[in-house]
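Novice: 3D model of this:
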Amino acid sequence: MENVTAEMIARGRFDGRSPERRRMANRLREAREKLSSARAGNVNFDLELLRLYAEGRIAAILPQIMMCQAIAAMTTLWLPTLVVLIWLSFTLSALALACLLARRFLKLDRAELDARAWYARFTFAEAVNGAAWASFAILMAGVGDHWATTYVMVVFMLAAAIHTVVAAFVPAAVYAVLAPLAAGVVFYMAPTTLQGPVAPLTLLACATLLYFVILARRIYASHIDSLAFQSEKDMLIAELEQAKANSDEARRRAEEASLAKSRFLATMSHELRTPLNAILGFSEVMKNELFGAHAVAAYRDYCNDIHASGTHLLMLINEILDLSRVEAGRYELKEESVSLPGVIDDCLRLLTLRARKREVTMTDVVEPNMPRIWADERAMRQVALNLLTNAIKFTPPGGQVVVKVGWTKVGGQYFSVRDNGPGIPENEIPVIMSSFGRGSMAQKNADEGTGLGLPIVKGLVELHGGTFTLRSKLREGTEVLVILPPERVMNSLPQMAAPETAGRKPGLRGAA
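Specialist: Model prediction:
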């Protein structure tokens, strides 16, 4: 509130082009685009999958090099060393190509990346890897050892498993690396398959490659789901941040409006009260005929109406100001030692004449020896007067209003006002508790009132840390209950006989 200026009030709206709001709006839009296109090949998801592939390719390069060297060393048992070295060079070159592409991809800025182009490059690199491993079947084709057949199948399955896990984030790359391996298996096993003994082994190898394809699709689908969940989380975070920004903006506008309202009320209360004082003063002089009787009797009635209207208007202004101060948290409690039964007794005396005119009986039930409370006496008096006035106003002739003052179970104090009037419909209770709200019974009886009494009472009670409760049933009456917390109840002054307690001040009752 201290930072609110007249210029801000005059402007009256927020500059939506601020960098912070623009940044959050962009972040929210990106998150929504990711989520809405999660399964439709969105470029953001494609780049994320390509990044996962590149990181996996770089992480697996060292184990793959070691595996290639081990396979080459074992292959020298059947083939010349020079031939094996040529194959090893080809295989390592294919791995180096894929690794270099992955490193280059990770170094580029996200804005510079073309997902389709890199998708094709990685697919080509995996196809070269698949061809390098398929060439191993050509090398071992002339070997007649039966152990070599098992060895070749193990090498092919091992290569297929590693490349499937690494390339699973790029589905086309999986097919590109497994297709040459499948062709190599068929090429290597075809001559012996026709003879019959190794036909089951060939079928098992093809079935294993098919399983790797299904496994790659499952891995890809699980990562798509994971990215979708991540996008949902990002979107929720972005929406929460935007909601917080909107809330902060709404709070700032509310503070500006509250300040403007406070200034308006302060100005208007002064401007209205000045002529009202003249209206009330002169109308009272004229209705009492202090300077002589009226020539026409109707003038006296007009003066009474003017004075009554001015009094009602002054009461309305006072209630609006009280309510605005309570709602704005600017109502300052002038706390002192107060006797709650004494305040209730004074209010009953003030309203005795009004109750008699309406033929309403008022009864009070007060528990004896109640200590004083620490509260604002004016506020407590206003609370009691408002509640008692309402009870008398809506109680029919011959009815009864019962006021009770006593202790609560936790050590606090309460007072209640109960009448046997027509009651309030349950659906109208929120209405009468709102500012300027009036129930159907008040409108039917054309009772005067502003509809601010109960909201003011509730606000004043809550400022004291208490609770305000209204219960009512049709044709059974209404009961309002005001409860003050134990911390407001004061203990008796300590005796002066004990020296160690001589300088103590009265404390607050703390029993719960």
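
Novice: going forward, measure contacts and count neighbours with C-alpha atoms only.
Specialist: OK.

Novice: now the helices for the stretch 1-150 of the chain?
Specialist: 6-11, 19-36, 43-59, 61-75, 81-107, 115-139, 146-167 (DSSP state H, counting those that start in this stretch).

Novice: between these, which one is closest to residue 343.
Specialist: Closest approach to residue 343 among the helices of the stretch 1-150 of the chain is made by helix 6-11 (42.8 Å; CA to CA).

Novice: name the nearest residue to residue 459, sequence neighbours excluded.
Specialist: Spatial nearest neighbour of residue 459, excluding adjacent residues (CA to CA, 6 or more residues apart in numbering): residue 326 at 6.0 Å.

Novice: one more sequence to fold, the one below, so I can look at both together:
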Amino acid sequence: MFSHETVPDIAPQQADGLLRNRATILTNLVVALLAILVLQETLPAATTLAWIAGMAALNTARLFLSHWLRKSAWAARRKLHVFTAGAVLSGLSWGCLPVLLLPVGSVEDFAFAGFMIAGMTAGAITALCWYQPAYLGYLLGATLPLAACLLLLKEPVYLAMGGQVLFYAIMLAVISVFYSRRLLQTLRLENELDREHRRLEATRQELALAQQNKWQTLAQLSHHLRTPMNAVIGFSDMLRSEVLGPIGNPKHKDYINDIHDSGTRALQIINEILDVSQAEAGMLTLSKIDVDIQEALSDCLQNHGEAAAQRGVTLTPRISETLPRMRCDSARLQQILDQLLSNALRHTPTGGQIILSADIEESHWLAIRIADTGPGIPEDRLAEAMTPFVQFDDAMVRQHDGIGIGLPLARRLVELHGGEFTLRSTPGLGTTATIRLPLR
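Specialist: The predicted model follows:
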């Protein structure tokens, strides 16, 4: 599945999986004590004491060693080899039990020992299959001495038991191979996914930095364009006002008026680009004051009333009479409303309607909605409509000016106020832009 060059090193995960799980080591001690309680009448006291002391010493040493290895700076492969050695010794400590029973044990004693060893070796699969040699060492160390002792007794019942132990050990080895392969495959996939995640995160950070640099560069460019454009507007205004003397040719007056109007429009676009660039780059700050919201909305309606009348669009207010004053940036609030109303006017055909409504929601949110009866936007293109400099290629948009930053700028300004901006649209029915601003 993985080429030699792309296979990630899973040894650190294997070592961590083995060393983290200490339940198997503690289980060895608990089960050993249980075995002694059952076999204490069969085995001599000295033998019993020696075996349980050896088990306790070995497993205690393994516990301390596992704790130390997890914190050590050793290479993961070296940790695996040390742990494997401990697993082999632990298996052999169980293998010693049938050896001790060989001179004195009955069929029942060997059956009990076999039962204990079978349970320990089966249960160890999940804990030790992080590293196949560790499990195989534990399995063979525990089962081969038991099988050898049973076969040495040469009686039919013992021979049958010995054969069963060998068959059981083979089956566990096969099962552990499949289990280990699946586990290692999962580890490799996790490593590969983690590596891809790091790659994607690095790419995301690079893109975010590039985006930040783009907006900063655009903001600086817009700032530098304002000075010459102001000069164009100023000088053209002087010329059309004939401050320095009359202009003889009427055509020249027309050209000067065109220059002034075009320059004014270009400066407006430059200012909008500067605002959206500063907002996207995190360079825009607010100057909050107490604002009469009802008055601000009325001013906005008045400012756009003439344009609506010229285009044959009905501009309808539905503003609550109990709107409170709120703390916000008055100029930016006006800019938000102007952008949204201008956008609605651009997309509403003659005979259409725009409704500006405002009321209080949930006692501490001001909700302002601007709904038009324009052609609407398909749902799958709403996100596109909120992207700066994106314009829809339809006849309604081409009839009017605009560079596709009204909605994105309005959204960013609303978010800077701690509010929420949502856009809902139905093709053929129109679009509703909703601003929700906190009153507190």
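
Novice: report the angle between the helix or strand hosting residue 190 of the first structure and helix 146-167.
Specialist: With elements taken from DSSP states H and E, the one containing residue 190 of the first structure is helix 171-193. Helix 171-193 of the first structure and helix 146-167 are oriented at 170 degrees to each other (axes from the mean of the first three to the mean of the last three CA atoms, to 10 degrees).

Novice: just to revisit the earlier point, mean neighbour count and distance to residue 438 of the first structure for the helices of the stretch 1-150 of the first structure - can I get that in a markdown table?
Specialist: Shown next, in a markdown table, are the helices of the stretch 1-150 of the first structure (neighbours: other CA atoms under 10 Å; distance: least, CA to CA, whole Å):
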| stretch | mean neighbour count | distance to residue 438 of the first structure |
| --- | --- | --- |
| helix 6-11 | 12 | 32 |
| helix 19-36 | 16 | 42 |
| helix 43-59 | 19 | 58 |
| helix 61-75 | 15 | 79 |
| helix 81-107 | 17 | 69 |
| helix 115-139 | 20 | 66 |
| helix 146-167 | 18 | 72 |
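
Novice: and those as a markdown table, adding distance to residue 331 of the first structure?
Specialist: Listed next are those as a markdown table, based on distance: least, CA to CA, whole Å:
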| stretch | distance to residue 331 of the first structure |
| --- | --- |
| helix 6-11 | 23 |
| helix 19-36 | 36 |
| helix 43-59 | 55 |
| helix 61-75 | 73 |
| helix 81-107 | 63 |
| helix 115-139 | 64 |
| helix 146-167 | 69 |
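
Novice: and of the ones you listed, who's closest to residue 233 of the first structure?
Specialist: Comparing the helices of the stretch 1-150 of the first structure by CA to CA, helix 19-36 comes nearest, at 8.7 Å.

Novice: still on that earlier bit, what's the match for the residue nearest to residue 459 of the first structure in the second structure?
Specialist: By TM-score structural alignment, residue 326 of the first structure lines up with residue 279 in the second structure.

Novice: its match: neighbour count?
Specialist: 22 (other CA atoms under 10 Å).

Novice: isn't it up against residue 412?
Specialist: Yes - with contact defined as CA atoms under 8 Å, residue 279 of the second structure reaches residue 412; the gap is 6.4 Å.

Novice: so residue 371 of the first structure, which state does it fall into?
Specialist: Of the three states, residue 371 of the first structure takes coil under DSSP: H, G, I helix; E, B strand; the rest coil.

Novice: could you pull out the helices for the second structure?
Specialist: Secondary structure of the second structure (DSSP state H): helices located at 11-20, 23-39, 45-71, 76-101, 107-128, 132-153, 156-240, 250-280, 293-310, 330-347, 382-385, 395-398, 406-416.

Novice: read off where the last one ends up in the first structure.
Specialist: Under TM-score structural alignment, the counterpart of helix 406-416 of the second structure in the first structure spans residues 453-463.

Novice: quick one: average offset of the matching stretch versus the second structure, please.
Specialist: Compared with the second structure after fitting, stretch 453-463 of the first structure deviates on average by 1.6 Å (mean CA distance after the TM-score superposition for the first structure).

Novice: list the buried residues in that stretch.
Specialist: Counting neighbours by 16 or more other CA atoms under 10 Å, one finds that the buried residues in stretch 453-463 of the first structure are 453-463.

Novice: what is the most widely separated pair among those residues?
Specialist: So, these by CA to CA: farthest apart are 453 and 463, at 15.5 Å.

Novice: on that earlier part again, show me the one of the helices of the stretch 1-150 of the first structure that comes nearest residue 442 of the first structure.
Specialist: Nearest to residue 442 of the first structure among the helices of the stretch 1-150 of the first structure is helix 6-11; the distance by CA to CA comes to 38.1 Å.

Novice: starting at the chain centroid, how far to the closest one?
Specialist: Relative to its parent chain, helix 6-11 of the first structure has a centroid offset of 29 Å by CA atoms, centre = their mean, to the nearest Å.

Novice: which residues in the second structure does it align to?
Specialist: Aligned by TM-score structural alignment, helix 6-11 of the first structure falls on no residue of the second structure.

Novice: what span of the first structure lines up against stretch 346-356 of the second structure?
Specialist: Under TM-score structural alignment, the match for stretch 346-356 of the second structure in the first structure covers residues 393-403.

Novice: other residues contacting that stretch?
Specialist: 358-365, 391-392, 415-422, 442, 447 (CA atoms under 8 Å, 6 or more residues apart in numbering).

Novice: please identify the buried residues of that stretch?
Specialist: 393-397, 399-403.

Novice: do the same with stretch 266-285 of the second structure
Specialist: By 16+ other CA under 10 Å, the buried positions in stretch 266-285 of the second structure come out as 266-267, 269-281.
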